[in-house]
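J.: Following is a predicted model, sequence given first.
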Amino acid sequence: MWLVILGDTGLRRDLPFPVRLQRALMSSYAPPPAPYTPLGVSDRAARVRFRRAVTLVLMTLVLPGSAQLVAGDRRLGRIAMRIWGALLAVVLVSVLLTAAWPGLGLKAGTSPALLGLLRIVLIAVAIGWGVLFVDAWRLGQPLSLLRNHRLSLVGINGALVFVVVGALLFSAHVVNVQRAFWIAVAGDGDVAGTSEGRYNILLAGADQGAGRVGLRPDSLTVASIDARTGKTVLIGLPRNMSHFPFKEGSVMDKQFPDGFDCDGCMLNGVSTWAMDNTHLFKRKKQAGMVATISAVEGITGLEISYWAMVNMKGFRNVVDAFGGVELNVRDRIPVGLPHEASFHYIEPGVRTLDGDDTLWFARARHGSDDYSRMARQKCVMSALLSQVNPAKAVLNLREIMEAGSSMLSTSIPGSEFDTFISLALKAKDQKMASVSLVPPLLSTADPDIDVAHGAVEKAIERSENPPKKKAGGAKKPKPATDAVTGGSKGTLSSGYVANDTDDVAAAC
C-alpha cells in the first residue's frame, strides 16, 4: 500500500518517509466546493453593469457632459454641458436671424473670417466630444464586464465616436473648402454701385486658367440685373464684331478715336491688343479685361459694374457636380472632332447632359454659325439658373466649390458675394430676357451703334415694365418658325429666337 501511495506520486525519494507521506496525503485532498450561488444572480448583475455602461455612452451622445456629471468628474461635466448649451443657443439664434433676414445668412456664408472661425469651432467640438466619449467608456468600468459585453461596449462607443467626430471633422473640411473658394475667386476691385438701378456684369468665357485674362475670350455676354427684383437681361455680343467705338475717354478710345478699325481687329481681339500694349494701362495685369470692358461699354451704352471670366474646363466640372443639366436638343450636336476616338453626337430630344456634352452644346460650330451658337449659350445659362437645386448644391457643396474655384475669376469683391447670390435666388423663378447685337438686327462688320444702344434700352425697359395683357383680348402671337439651324430655333436671315426674346426658357 505504501508503495502504491508513495511510488506513483512523483515525490522525491531523497525526502524522509514522514514528509513524503504527508505530501502524498495532501495531494489527494480535494478542496470543499464553493459556496452555493443561486442560478442567474451573477448574470443579472453583469447585465446591469452592461446597461449602465451603455447608458453612460448614450448620455454623452444626447447631452455631452451628462455622463461625467452623474458618474465622474462633475466639474468637467458642468463645463461640457455649459459649452454645449451655449453652442445650441448660438445655432438657434442664427437660424432665427437667417429666417427673418436671409441676407445675414448669405453674408455669414460668404465671409472667409466667419467661415474660418466656424472651422475652428467644429474641430474643437469634434475633439472635445471624442474625449467625452472615451471618458464615458472608462466610467462604464469595461474591465468589470463579461467578455461579450465588453466587446459590445467597445463596438458601440467606437461607432458613435466614428460617426459623431467624423461628421464634425468632415463638416470642418467642407467649411474650409467653401472658405478657400470665396478667397480664391474674390476680386480685389472696389465696390461698385448700381447704374440706373442695375448691375451690369460682363461674362467672358475662355479656355484658360483662373486669373489669366489676356487670352481671346470665346464668348461675351452682359448680364444686366435689376438690383431690386433680380430680373435679368442677357445681352449677347458677337466675337467677330469690328469697327465699333470704345467708351469715350478710355485708353482704347484715345488709341482708336474712330473705332476699332485696324486690319483684322475684332471684338475678341481687343484683349490681345491690350496685353501687347500694357504700358498704356495703369493696371497692367488687367489690361486685357479693362480694354474689353471699354469696348463693351461703347457698344452697349451700359456702365459695366463687374466682370467674371469663366474657364470652360472648370465650367464642365461644375455641371458634373450639379448632376448635369437638362436641355432641349433640337438638332444633332457634334461632341469633339471627327478624328478623335471620343467623337460622338448629342442626339435630338430633351436630354440631361453631363459637363462635357453641355460644354460642346454651348460651343459647337460645326454645321452651325456663331449666332446659332450664341442662342444655345443663352439656353444653357437659362437652364443652369432655373435647374440649380439648393438641396443638391448642399450635398455636393465640396465638389462644386472645388470645381468652381478653378472655373471663375472675377472683379466682384468678397463683400458683395451675398448680394449677387440673393439676386440669383430671386432671378431663379423669373423670366430671363435676351437681346443679341447680331444680324439681322445690325451688321457685325460695320454696326450701327445707335441701333445697338436702342435695342439694349428697349430690352431692359420691357424687362422692367412688361407689357400688360389687355382684358378680354387675345394676345397677338408672334410669327412662329419651325426652322432649326445648328441646334437653335431660327435662321441666320430671320434671327434666332433665343437671341431676342422676353423669355429665354420658352425659346429654348
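T.: Cool, the structure landed.
J.: only C-alpha atoms for contact and neighbour calcs from this point on.
T.: Noted.
J.: Strands of this structure, residue ranges please.
T.: For the chain, applying DSSP state E gives strands covering 198-206, 219-226, 232-237, 306-311, 325-329, 333-335, 344-346, 349-353, 408-410, 433-436, 484-485, 488-491, 495-496, 500-501.
J.: neighbours around residue 122, how many?
T.: With neighbours defined by other Cα atoms under 10 Å, the count for residue 122 comes to 20.
J.: cool, and residue 102?
T.: Counted with other Cα under 10 Å, the burial measure for residue 102 works out to 14 neighbours.
J.: distance of the residue nearest to the spatial centre of the chain from residue 177?
T.: For the chain, the residue whose C-alpha lies nearest the mean C-alpha position (Cα atoms, centre = their mean) is residue 400; its distance is 3.3 Å. Remark: distance between residue 400 and residue 177 (Cα to Cα, to the nearest Å) = 10 Å.
J.: Below is structure B, check it against A:
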Amino acid sequence: MVGAGTGADPLRRAAETVYQYGLAHHDLLADGARPPDRGAELLKRTVGHILGGPGPYYVMVDMRSFRKLVDAVGGVRICVGTPVPAPRRQVPGGVIGPGRRQLGGREALWYGRSRTSGSDYDRMRRQKCLLWALARQSGPVTVLRGFERLTRVFKDSVGSDVPRGLLPPLVGLAGRVRGAQVTSLPFVPPVIAPRRPDFPRIRRLAGHAVREAGSPSPRVPGLHILGRSCT
C-alpha cells in the first residue's frame, strides 16, 4: 500500500521482493520447514532479523477484502485531517472530506491506500490510524452482530500460521487491546533513512520501544502514542 516515488517506496518493494522470492525458492529455508505460505514465512523471518528478535507468527489479510471486514463490523469512525482524493467510481464526489467521519468499507479502503496527494509517510500514518480505530471500535457486541459475515471474510481472505491452540488466549487479549495504549515506531526520516537503513539502530530502537511499552511518556526517538496522534 506504499506508492512509488518517495523514500518509503524501497521498503515496500523490498517486502514484495522477499515475499515473491520465498514463493519461488522451495528449498530456501535452512531448517527444511515447509510452511503453507513460503513467501510469508521468509518475510516473517526477515522482519524478525531486521528487528533483532523472532517473529513467531504472521497474519496476512487480502486487502481486496478489507472493505468487507469493515462493512461486517458496521464501518469505522475516523478523524480525517485533510481531504483524501479517491476514484469517483469508488467514493461519491471523488474525495473523503475532513472531519469526524463514519466510513464504510470502500471509503475506509481508499482512505488507507489513496496515493493521489501527500507523501508515502502521510499514507502510512493514515493506515495506522485506520487500523487503530478499527481495533478500538470492534467490541464484543459489534463482532457478534457481524459474526457470520466476519467468518466468511476470514475464511476467504486471511492467512496465518498461528496455531489453533493459541486462538482462545488471543481472543481474551483482543478484549484488552481495545483499552490499551498503542504506540507506533515508524522507521522513517529523520530517525531512519529508508534507502540506507541503519539496522543496528533499528534494533536498538525496537528494543527500547518494547521495554518502554505502556509508559505514558515514551523516550524513544520517533515513538508516538496512536491515541494522541489519531484523534
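T.: Structure received. Note that this is a predicted model, so its numbers are computed, not measured.
J.: which one in the second structure is aligned with the residue nearest to the centre of the first structure?
T.: Residue 400 of the first structure maps onto residue 150 of the second structure when the alignment is built from TM-score structural alignment.
J.: Show the contacting residues for that match.
T.: When the contact criterion is Cα atoms under 8 Å, 6 or more residues apart in numbering, the partners of residue 150 of the second structure are 69, 72, 73, 143.
J.: again, only using 7 Å
T.: For residue 150 of the second structure, the contacting residues are 69, 72, by Cα atoms under 7 Å, 6 or more residues apart in numbering.
J.: Look up how far residue 172 of the second structure lies from it.
T.: With the distance defined as Cα to Cα, residue 150 of the second structure ends up 18 Å from residue 172 of the second structure.
J.: again with residue 128 of the second structure
T.: In terms of Cα to Cα, residue 128 of the second structure sits 22 Å off from residue 172 of the second structure.
J.: If you count surrounding residues, which of these two has more?
T.: The neighbour count for residue 128 of the second structure versus residue 172, taken as other Cα under 10 Å, is higher for residue 128 (15 against 10).
J.: In the first structure, what residue corresponds to the more buried one?
T.: Alignment of residue 128 of the second structure against the first structure is given by TM-score structural alignment, with residue 378 as its counterpart.
J.: list the contacts for the aligned partner of residue 171 of the second structure in the first structure?
T.: Using TM-score structural alignment to pair residues, one finds that residue 171 of the second structure aligns to residue 421 in the first structure. Contacts for residue 421 of the first structure were tallied using Cα under 7 Å, 6+ apart; there are none.
J.: List the contacts of stretch 80-94 of the second structure.
T.: 95-101, 106-107, 110-111, 114, 116.
J.: Which pair in those has the greatest spatial separation?
T.: Maximum pairwise distance in those, criterion Cα to Cα, is 21.0 Å, between 100 and 116.
J.: Would you indicate which residues of the lengthiest helix in the second structure are buried?
T.: Using DSSP state H, we find that the single longest helix of the second structure is helix 120-137. The neighbour-count check on helix 120-137 of the second structure (16 or more other Cα atoms under 10 Å) flags 120-121, 123-127, 129-130, 132-137 as buried.
J.: That helix against the first structure, how far on average?
T.: Its match in the first structure and helix 120-137 of the second structure itself, once the structures are fitted together, sit a mean 1.1 Å apart by mean Cα distance after the TM-score superposition for the first structure.
J.: Would you mind pulling up the elements that that helix packs against?
T.: For helix 120-137 of the second structure, the packing partners by 3 or more Cα pairs under 7 Å, 6 or more residues apart in numbering; DSSP states H and E come out as strand 76-80, helix 105-113.
J.: Swap in 10 Å and give it another go.
T.: Contact partners of helix 120-137 of the second structure among helices and strands, from 3 or more Cα pairs under 10 Å, 6 or more residues apart in numbering; DSSP states H and E: strand 76-80, helix 105-113, helix 167-177, strand 183-184, helix 226-229.
J.: which bit of the second structure covers stretch 309-322 of the first structure?
T.: So stretch 309-322 of the first structure is aligned with residues 60-73, judged by TM-score structural alignment.
J.: first to last residue in that stretch, what's the distance?
T.: Counting by Cα to Cα: the opening and closing residues of stretch 60-73 of the second structure are 19 Å apart.
J.: Return the distance of residue 366 of the first structure relative to residue 290 of the first structure.
T.: Summarising the geometry, the distance separating residue 366 of the first structure from residue 290 of the first structure, computed by Cα to Cα, is 32 Å.
J.: about what we covered before: deepest of the helices and strands packed on helix 120-137 of the second structure, which one?
T.: The highest mean neighbour count among those belongs to helix 105-113 (a mean of 22), with neighbours defined as mean count of other Cα atoms under 10 Å.
J.: In the first structure, point out the residues matching it.
T.: Counting by TM-score structural alignment, helix 105-113 of the second structure corresponds to 355-363 in the first structure.
J.: any idea how far that stretch is from the chain center?
T.: Once both centres are worked out by Cα atoms, centre = their mean, to the nearest Å, stretch 355-363 of the first structure turns out to sit 20 Å from its chain's centre.
J.: That one vs the second structure, average offset?
T.: With mean Cα distance after the TM-score superposition for the first structure, stretch 355-363 of the first structure averages 0.8 Å from its match.
J.: More neighbours: residue 366 and residue 290 of the first structure, which one.
T.: Comparing residue 366 of the first structure with residue 290 by neighbour count (other Cα under 10 Å), the higher total belongs to residue 290, at 22 against 13.
J.: and the helices and strands packed on helix 120-137 of the second structure as CSV, adding distance to residue 12 of the second structure?
T.: As requested, these are exported to CSV (distance: least, Cα to Cα, whole Å):
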stretch, distance to residue 12 of the second structure
strand 76-80, 24
helix 105-113, 13
helix 167-177, 27
strand 183-184, 18
helix 226-229, 22
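J.: Ok, which of the ones you listed comes nearest residue 210 of the second structure?
T.: Put simply, out of those the one that sits nearest residue 210 of the second structure is strand 183-184, at 9.8 Å, with distance taken as Cα to Cα.
J.: so where in the first structure does the closest one end up aligned?
T.: Structural correspondence for strand 183-184 of the second structure: residues 433-434 of the first structure, per TM-score structural alignment.
J.: I would like the residues contacting the matching stretch, please.
T.: When contacts are defined by Cα atoms under 10 Å, 6 or more residues apart in numbering, stretch 433-434 of the first structure is touched by residues 222-224, 231-236, 375, 378, 382, 456, 459-460, 462-463, 497-505.
J.: ok, average deviation of that stretch from the second structure?
T.: Compared with the second structure after fitting, stretch 433-434 of the first structure has a mean deviation of 0.7 Å; criterion: mean Cα distance after the TM-score superposition for the first structure.
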